[in-house]
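Student: Got a predicted structure here, sequence first:
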Amino acid sequence: MTKFIFVTGGVVSSIGKGIVAASLGRLLKSRNYSVSILKLDPYINVDPGTMSPFQHGEVFVTEDGAETDLDLGHYERFTDTSMSRLNSVTTGSIYQAVINRERRGDYDGGTVQVIPHITNEIKERILLVAKDTNPSVVITEIGGTVGDIESLPFLEAIRQLRKEVGRQNVLYMHVTLVPWIASAGEMKTKPTQHSVKELRSIGIQPDILVCRCDRPIPVGLKRKLSEFCDVPEACVITCQDASSIYEVPLILERQGLAQQALELLHMEQRQPNLVQWQTMVDRLYSPKYTVEIAIVGKYVSLGDAYLSVVEALRHAAIATHGDLRLRWVNSEDLETEPGETYLAGVDGVLVPGGFGVRGVDGKIAAIKYARDRQIPFLGLCLGMQCSVIEWARNVGGLTGANSAEFDPTTNYPVINLLPEQQDVVDLGGTMRLGLYPCHILPNSLAFKLYQEEVVNERHRHRYEFNNNYRQLLLDSGYLISGTSPDGRLVEIVEFPQHPFFISCQFHPEFKSRPNNPHPLFKGFMQAAIARTHPTTGLQTPVEVS
C-alpha cells in the first residue's frame, strides 16, 4: 500500500518545505522507492497561471499542461520524476470542483460545508495521486504556515486521512525554524514549541521535526525540543543552511531523515545510492572556469520569477565545470541606455519568457547587441519571438515589425495569434500548454545539441511565428531548425553565421535536471565558456561523466 508523508511548516513563511519535501523524495528514490510529490496551495486562484511573477515567482508547466507552483519544479529536478496536474491542488480548484458538483445537484439538496465536502475533496485529490501512479510514497506539502486561516481545511483533511488509510501508513513532518538570537548569543526553541502547539491544537502530532537553522543545534537543545514537542530525539533533524539547495539531500541523509521516515512507516531499510548526486555536488563546489551570463528580463528584481531558467543554467555550469555568475539586467533599462552599459563583458546573453509589452524593446536591443558582437545567445519563448522581431527590423528591413500582442496595428506582424486563439477570452489555462513534439532539421545547431530528430518540449504561450514571413527569414540567412511535425509551427530559429545564436518557442528549462542538463543550456554554457576558454567550446564538448 502507498504510504503518505505530510509536510507542514511553522514559525515563518518560505521556511523551505518544498526543498525538504523534494530532498526526502530524492533520498527515498536513492533507495529504489517510487515517489510522487503533491503540493496543496491555500490561495483561491484556480492556478498560478494568471498571477504576476512578482507575486508568486515563476509558473512551472507540467507535461500535461498544468500551470503550477514553482515547487513542482523542485520536485521534478530532485526526484527526476515528471509530475502532472494531479500534483498541484489549490483552494480555488477545490472550491470550484465542489461548487460545480453542487450546481449539478450531486449533493441531493444537502447543505454544502467545509466539513465534510471541502475536506473530502481534498482527501480525494491526495488519494488520486496514489491511485494514478501507485508510488511507494506520496509526499504532500501543505502550503502556507501553521496558524494561517487559509490552510485549516487542508490540515483538517490530512488529520482525517490517517484514520482512513491507517496510522501506520501516515507520517507527519513539520519544518520549523530554530533562530539564533545574536544579542543573547544563543539559539531559541520557543518558536518551534509554539508552532508544534498550534499544530497539536488541531489534532496533528508531528512525528519528525526538521529544524531550519544557520548553525548546528547543540545536543541539549535537541533534547529540549524532543521533550517539549513530544518527538523522539532521533527524529529532531537539523537542517542547517547550505550554499546550494542540491547539498540539502546529503545534509538530511547524514542527519538520518530517510532512515527515521522508513522506520516510522514500517518500510524496509535499504542502502541508499547517492554516488551520482554526491559527484554532482562535488563538481558544483569545484569549478574550473568562471562564466558570466546576463539574464535580460522585466522581472529581474525577483529571482524566483526565472527560477527554472537559473537552475537550468546551474545544471549546465555543473556539467561543464563552470562557476556561474549571473548578471541581472532589467530590460526596461536597455530601452534608454546603450547595451554596452549593462552587457559589456558578459560571456552569454539569455532572454527568457514573459508576457506584455513592457521591456520588450530592451530585450530586442539585448539580442541585437549579442548578435552584432558574436556573444552566445539563447532565447526562450518570448525571447524567441523577440529575436524574430529583432531580425525583421534590423536584417529583414521590415521597419516597425512587431508582435500583434504588442502592436495590433503593425504592418508587419511577424508574431501573431493562431486562428484557434482569435476568440479566446479567458486567460487562465487557454494557451498552448504542455508537451508537444518538435522535428529537428539535420545539420543544424539544434541537431548537434539534441542528437535526435524528434524531441518533446513543454510550451506556455499564445502567439506564434507568422508563416507569412518564413521565406524572408530563410532568404536573409536565418535557419528554421525546429518545427512541429507537420511543419506548420516554427519551434526553433538559429543564425548559422554566429558562434551560438539559437532561440526556441518552448521552455527547455522545465526539463533540465541537475545531473542531466538540457542540451540547449549545456551547449549555450559551453559556447559562453569558450569565449574566454576556447578549448572547451562546442567543437570540443566537455565530457560529462
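Tutor: Looks like it came in fine.
Student: Please make it C-alpha for all contacts and neighbour counts, starting now.
Tutor: Will do.
Student: helix, strand or coil for the most centrally placed residue in the chain?
Tutor: For the chain, the residue whose C-alpha lies nearest the mean C-alpha position (Cα atoms, centre = their mean) is residue 73; its distance is 3.0 Å. For residue 73, the reduced secondary structure class is helix; criterion used: DSSP: H, G, I helix; E, B strand; the rest coil.
Student: Tell me the spatial nearest neighbour of it, not counting adjacent residues.
Tutor: Residue nearest to residue 73 in three dimensions, not counting chain neighbours: residue 60, with 6.2 Å by Cα to Cα, 6 or more residues apart in numbering.
Student: Surely that neighbour touches residue 75?
Tutor: No. With contacts counted by Cα atoms under 8 Å, residue 60 stays clear of residue 75, the gap being 11.0 Å.
Student: OK, contacts around residue 59?
Tutor: Contacts were defined as Cα atoms under 8 Å, 6 or more residues apart in numbering; by that measure residue 59 touches 48-49, 53, 67-70, 305.
Student: Now flag whichever of those is closest to residue 413.
Tutor: Relative to residue 413, the closest of those is residue 49; by Cα to Cα it sits at 25.7 Å.
Student: Contacts only, for the closest one.
Tutor: With contact taken as Cα under 8 Å, 6+ apart, residue 49 is in contact with 59, 67-68, 428-429.
Student: and the gap between it and residue 68?
Tutor: Distance of residue 49 to residue 68, computed by Cα to Cα, to the nearest Å: 7 Å.
Student: ok, back up a step: give me the more crowded residue out of residue 60 and residue 75.
Tutor: Using other Cα atoms under 10 Å as the criterion, residue 60 and residue 75 rank with residue 75 on top: 29 against 25.
Student: so residue 324, which of the three states?
Tutor: When classified by three-state DSSP, residue 324 comes out as strand.
Student: alright, now check it against this:
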Amino acid sequence: MARFIFITGGVVSSLGKGLASAALGALLQSRGFTVRLRKLDPYLNVDPGTMSPFEHGEVFVTDDGAETDLDLGHYERFTGVAARNSDSVSSGRIYSTVLEKERRGDYLGKTIQVIPHVTNQIKEFIDIGDDEVDFMLCEIGGTVGDIEGLPFFEAIRQFANDKPRGDCIFMHLTLLPFIKASGELKTKPTQHSVKELRSIGLAPDILVCRSEGPIPEKEREKLALFCNVRPESVIAAQDLKSIYEAPLAYHREGMDQAVLDAFGITPAPQPNLKRWEDVADRVYNPEGEVKVAIVGKYTQLEDAYKSINEALTHGGMANRVKVKIEWVDAELFDREDPAPHLEGFHAILVPGGFGERGTEGKIKAAEFARTRKVPYLGICLGMQMAVIEAARNVAGLADAGSEEFDHEAGKKRFEPVVYHLKEWVQGNAKVQRKADDDKGGTMRLGSYDATLVEGSKVAEVYGTTSIEERHRHRYEVDTKYRKQLEECGLLFSGMSPDGTLPEIVEWRDHPWFIGVQFHPELKSKPFAPHPLFEGFVKAAKEASRLV
C-alpha cells in the first residue's frame, strides 16, 4: 500500500508546488521507490480543456485522453511516469460526479452535503491505485485560506485520519519575502499560513520556504519553533537558473531525507543522482547556442506553451547547445513583412492554437521557412497552416483555408483544405462528432498510432515507421487534396493506420520542414528528449553554422 504525501501552498500562489512535487518524486525514484503524482484543483471547471491559455496556461493531455493542468507535465518530465485520467481532478469534476449519483438515486434519498458526500468523493479519487506504488504525491491547487479549496483540505484531513498512523504526511510550501529596506527575511507570512492550516486540522511535517537566497540559521530555528516542525524539516527553495537543477538543489537541502524521516523509513536507501547530474551538466555547459522563433498567438504568457518551451530545452540538451527562444506574435505579420522579424533565427516553430486570430501570420511564417530553407516545425495548427500555405502558394488553391474559420464567420470564405473532423477510430470503436457539439472533451484526445512512409525524413528522425503520439484537435487536413499537394512536393509522410487521417507532412526538397497533427512536446523529458525536438534543434544547430 502507498504512503501519501500531501503538498499544500500558502501566502501566495505560483510559488512552485508543482515543481517541488515533481522534484520530490524524482528524488524518491533515485532512492529506488516507485511514485505517482496527482493534482487536486479547486476550480469549478470540469477540466482545463475549455479555459483560455491566458487564464490557466497550457492544457496537458494524457495518453488516455484527459485534459489536465500543466503541473502534470512537470510530473511526467521529472519522473517519466505517464500521467492518466485519474491523476487530475477539479471541484467541477467532483461535484459533477456527486450530482450524477444523486440523480441516479445512489444516495438513497439522503440530503447531499459537502461533508460527507463531496469529501468522500475526493477521498475515493485520492485512493485510486494506492496499491500500485510506494508513494502517492498529491498536490492541492491554490493556497490555504481559499474558500473553494476547503473541501479538499477537509478531505485530506479525513483521509489521513482514516489511514493507519504514519501513512500520510503534509508538506507546506510558503514564501519568505526579503525586505530590502531593513535587510530582513520575514517569517511572519509563513507563520500565519501555518496557523491557517492548523485551524482546519492540518499540521505540516515539512516546510518548504521559497526565497531569493539561503535561509539563515536564526530564521530556520524561528520557523521550526513557531510552526512546530523540526529544524531539519525546514527546506529552502531558492531561485534557480534552471528548473532541472531542482532535484539536486532539494537534495542538498535534505528534502528527500526529511520525507523519509517523517515516515520513519530507516535506514534510508542511498540516492543515485547521476541522471540529474548529467541533466544539469548539459543545461549549464552548452557548447553553442541556437535561436528559435516561436510564432504564436499566446506569446504574452509563456505558460501557454510550457511543454514546447521545455521540449526545446530538452532538444538543446541532446545536442549540447543552449536554445535561445524568442516569442513572436503571429498577429504582427498580419500587418508587416515577416522577413525582418525572422531573418536572424536558425529555426522557426509554429505551435497549436484555436481560432482564426493570428493564423495569417502563421501562414506567412511557414512560407518564410519554406522559401528561405529555414528549419520548421509545425505542431497541430502549425501543421495545418503549413498545408494551407502550400495549397495557396504552390498548388494554386488561392482560396485555401480552414473550415474552422468559416464556422466562426458563419459563411463560406475558403476552400476547406482543413475540415471539421466528424469521425475517427478509437481502439475498436468509431467516434463521431458534430460541429455544434459541446466544446469540453469532444476533440480527438489522447494517444493514437501513426504509420510513417519509409525513407521519409520523419521516419529517419524516429528510427521507425510505427509511432504513437498524443492528440488534441477537432480539425484535420482533408486527404482529397493529398495527390495535388504531393505532386507539388509536400509529402504526407505519416498517416493514421487506416490511411484516412494525415498525421505528418514534410517538404521533400527542404533541409528540415516537418508539420505534425499531434503534440510531441507532451512526451519529451530532459533525460529522454523527443526525437522530433532533438532533430529540430540539430537542424537549427547545422543552420547556425551556415550563417
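Tutor: Done, it's in. Quick caveat: nothing in here was measured; it's all calculated off a predicted structure.
Student: Any idea what the TM-score is?
Tutor: The TM-score (TM-score structural alignment, normalised by the length of the first structure) is 0.96; 533 aligned residues with a Cα RMSD of 1.1 Å.
Student: picking up where we left off before, for the contacts of residue 49 of the first structure, which ones persist in the second structure?
Tutor: When the contacts of residue 49 of the first structure are mapped onto the second structure and checked using both residues aligned by TM-score structural alignment, their matches' Cα atoms under 8 Å, the preserved contacts are 59, 67-68, 428-429.
Student: Using PyMOL, define a selection of the buried residues within the residues you listed.
Tutor: The following PyMOL line selects those of those that are buried, judged by 16 or more other Cα atoms under 10 Å:
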select buried, resi 59+67+68+429
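Student: Rebuild the kept ones among the contacts of residue 49 of the first structure as TSV, extending it with secondary structure and distance to residue 402 of the first structure.
Tutor: Putting those into TSV (DSSP: H, G, I helix; E, B strand; the rest coil; distance: Cα to Cα, whole Å) gives the following:
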residue	secondary structure	distance to residue 402 of the first structure
59	coil	25
67	strand	27
68	strand	30
428	coil	24
429	coil	25
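Student: From the kept ones among the contacts of residue 49 of the first structure, pick the one nearest residue 298 of the first structure.
Tutor: Nearest to residue 298 of the first structure out of these is residue 59 (Cα to Cα; 15.2 Å).
Student: And that closest one, what's its match in the second structure?
Tutor: Here residue 59 of the first structure is matched to residue 59 in the second structure, going by TM-score structural alignment.
Student: Which residue of the first structure lies farthest from its centroid?
Tutor: Most distant residue from the mean C-alpha position of the first structure: residue 109, 42.1 Å away (Cα atoms, centre = their mean).
Student: follow-up on the earlier one: return the member of the kept ones among the contacts of residue 49 of the first structure nearest to residue 243 of the first structure.
Tutor: Within these, the smallest distance to residue 243 of the first structure is 24.6 Å, found for residue 59 (Cα to Cα).
Student: so how far is residue 521 of the first structure from that closest one?
Tutor: Here residue 59 of the first structure is placed at a distance of 19 Å from residue 521 of the first structure (Cα to Cα).
Student: Likewise for residue 178 of the first structure?
Tutor: Counting by Cα to Cα, the separation of residue 178 of the first structure from residue 521 of the first structure is 38 Å.
Student: a strand runs through the residue farthest from the centre of the first structure, doesn't it?
Tutor: No. Secondary structure assignment places residue 109 of the first structure outside any strand; it is coil (three-state DSSP).
Student: now it: how far from residue 103 of the first structure?
Tutor: When Cα to Cα is applied, the distance between residue 109 of the first structure and residue 103 of the first structure equals 10 Å.
Student: Same question for residue 155 of the first structure.
Tutor: The span separating residue 155 of the first structure from residue 103 of the first structure equals 26 Å under the rule Cα to Cα.
Student: Looking at the two, which one has more neighbours?
Tutor: Just comparing residue 155 of the first structure and residue 103: by other Cα under 10 Å the higher neighbour count belongs to residue 155, 21 against 11.
Student: Let me see the contact set for that one.
Tutor: Taking Cα under 8 Å, 6+ apart as the definition of contact, the neighbours of residue 155 of the first structure are 142, 202.
Student: again, only using 10 Å
Tutor: 6, 8, 119, 122, 142, 146, 161, 199, 202-204 (Cα atoms under 10 Å, 6 or more residues apart in numbering).
Student: I would like the range of the first structure that aligns with stretch 203-220 of the second structure, please.
Tutor: In the comparison with the first structure, stretch 203-220 of the second structure aligns to the range 205-222 (TM-score structural alignment).
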